[in-house]
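Novice: Give me a model of this one.
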Amino acid sequence: MPIQHTSVNRRLLSLSFWIIFALFLIWDWQASPKPDLRKEPPAIALGSGQIILGGHCANPQ
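Specialist: So this is what the prediction gives:
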């Protein structure tokens, strides 16, 4: 019988994790400001003439 208790505990632990994880994602999605896509720097600016603002080595000096 101890095998069944371990199986039940593992399922309960797994279910608890996914419920908490889903609640965290819902809270984070509602608490975060919506991104303004017009103010986002370009992810890839190959050949566009724009400077990528993502890394320290890409900053103009």
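Novice: Could you use CA atoms for every contact and neighbour count after this?
Specialist: Fine.
Novice: Going along the chain, name the helices of the chain.
Specialist: 2-31 (DSSP state H).
Novice: now the other sequence, so there's something to compare against:
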Amino acid sequence: MAKVNPAEFARDVRREVAKVTWPTRKETGVTTAMVFVMVVLASLFFLVVDQVLAFAVRMILGLGA
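Specialist: As a prediction, the model looks like this:
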């Protein structure tokens, strides 16, 4: 691996950071809200699937009322 001068490394880092397209505050807020919505939907889905499977296992094993 080639050794790089620390000053050259810092210049390269600055150049790369300048190329980044940073999200706006609105884009960040919308993305965050969508993540929370998807987490809630996924948790509800898995809750329902878990309840259905638990019910099926109880019926199969004869533990249901």
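Novice: State the TM-score obtained for the two superposed chains.
Specialist: Once superposed, chain against chain, the TM-score is 0.54 (TM-score structural alignment, normalised by the length of structure 1); 35 aligned residues with a Cα RMSD of 0.7 Å.
Novice: Tell me the counterpart of Asp12 of structure 2 in structure 1.
Specialist: Matched by TM-score structural alignment, Asp12 of structure 2 corresponds to no residue in structure 1.
Novice: And Ser43 of structure 2, by the same measure?
Specialist: Mapped onto structure 1 by TM-score structural alignment, Ser43 of structure 2 lines up with Phe17.
Novice: Return the distance of that match relative to Arg11 of structure 1.
Specialist: Applying Cα to Cα, to the nearest Å, the value for Phe17 of structure 1 to Arg11 of structure 1 is 10 Å.
Novice: now swap in Trp27 of structure 1 and tell me
Specialist: With distances taken as Cα to Cα, Trp27 of structure 1 is found 24 Å from Arg11 of structure 1.
Novice: do Leu25 of structure 1 as well
Specialist: Applying Cα to Cα to Leu25 of structure 1 and Arg11 of structure 1 gives a distance of 21 Å.
Novice: End to end on stretch 58-65 of structure 2, go ahead and measure it.
Specialist: 9 Å.
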